[in-house]
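[1] pasting the sequence and the predicted model now:
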Amino acid sequence: MFGFQKLQIYQLAKEIVKYNYKLTNKFPSLEKYALVQQMNRAAISVPSNIAEGTSRNSNKDKAHFINIAYGSLMELVCQMEISLEMEYIDQNEYEEFIAMVKNLSVKMSNYLKTIV
């Protein structure tokens, strides 16, 4: 097992990816190559950048990739909000997603504080 795989922020980010895929699988087919692809890319970017960043040698590089992961997470929040407004997901699904994001974002912030 690699070091990044043991990190809670990595594990939580993967849970968000799985939840995102669960929700987007129910989207209308007209969104398959539009919103769904964009959401999947943003979701995958979060744990991917955590993995890449935490594997870097310098704290500056680590922080840079964690910030990119955070940006992708916020992009996904925007897309999930649009999904709610388009009625592709319901309020409960949105709130569960937001709770997951808040938890991860706090832990990512705490991680950043330990390396900066």
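    Thanks, I have it. Numbering: from 1, shown residues only.
[2] only C-alpha atoms for contact and neighbour calcs from this point on.
    Noted.
[3] and the strand or helix carrying Q79, what other elements does it pack with?
    Using DSSP states H and E, the element containing Q79 is helix 59-85. Contacts defined by 3 or more Cα pairs under 8 Å, 6 or more residues apart in numbering; DSSP states H and E place helix 59-85 against helix 35-54, helix 91-115.
[4] against that first model, consider the following:
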Amino acid sequence: MEAHNFRNLKVWQLPVDFVEVVYRLSPQFPDDEKYGLLSQLKRCAVSIPSNIAEGSGRTSDKGFHRFLSTSLSSCFELETQLILSNRSGFLSGNVLNELIVKLTEIQKMLYALQRKLNRNDQPPHTRLFQFLFSFF
């Protein structure tokens, strides 16, 4: 396995930027949500790039893939929490839509990296077969 330097991965950089956005939204939430939904939002957002970074240190692509799956799960959890925040009146519909567009981009990138890692786990003759037939 080739070492994965997480700091060079756009799929890590975008979630780090997203964490900053979530933290900037904090003042929009009431004080009584400080340890409720807001806390969950922050922890979930931080979990996405953290798992990518941790997985990049694994000694196999399969190990890295497992942590990417956890990051992807956190994306879906975060999306749910953002929807709940909107429905509770803490986020406007426009802000929610902007955040979901960014989050969807992260989800797509995680899926793409997982597919790439899956292809790397296949025997060389299988990769050659797929390459040759990708032209048809």
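    Ah, there it is. Just so it is clear, the model here is predicted, and its values are computed rather than measured.
[5] returning to what we had before: out of the helices and strands packed on helix 59-85 of structure 1, which one sits most buried?
    helix 35-54 (a mean of 21; mean count of other Cα atoms under 10 Å).
[6] which residues of structure 2 does that one align to?
    Structural correspondence for helix 35-54 of structure 1: residues 37-56 of structure 2, per TM-score structural alignment.
[7] circling back to that earlier point, how far off centre is the helix holding Q79 of structure 1?
    Relative to the chain's own centre, helix 59-85 of structure 1 is displaced by 6 Å; criterion: Cα atoms, centre = their mean, to the nearest Å.
[8] relative to helix 35-54, how tilted is it?
    160 degrees (axes from the mean of the first three to the mean of the last three Cα atoms, to 10 degrees).
[9] once aligned to structure 1, how far is the match of helix 35-54 of structure 1 on average?
    By mean Cα distance after the TM-score superposition for structure 1, the fitted stretch 37-56 of structure 2 averages 0.6 Å away from its aligned residues in structure 1.
[10] what does that stretch contact?
    Stretch 37-56 of structure 2 has contacts (Cα atoms under 8 Å, 6 or more residues apart in numbering) with 3-7, 12-13, 15-16, 18-19, 22-23, 26, 29, 33, 63-68, 70-72, 74-75, 77-78, 81-82, 85.
[11] how does it look with 7 Å?
    Outside stretch 37-56 of structure 2, the residues that touch it by Cα atoms under 7 Å, 6 or more residues apart in numbering are 4-6, 12, 15-16, 19, 22-23, 26, 63-64, 67-68, 70-71, 74-75, 78, 81.
[12] corresponding residue for Y111 of structure 1 in structure 2?
    With TM-score structural alignment as the criterion, Y111 of structure 1 matches L113.
[13] again, but for E96 of structure 1
    Matched to structure 2 by TM-score structural alignment, E96 of structure 1 sits across from E98.
[14] quickly note the distance from its match to F18 of structure 2.
    E98 of structure 2 sits at a distance of 11 Å from F18 of structure 2 (criterion: Cα to Cα, to the nearest Å).
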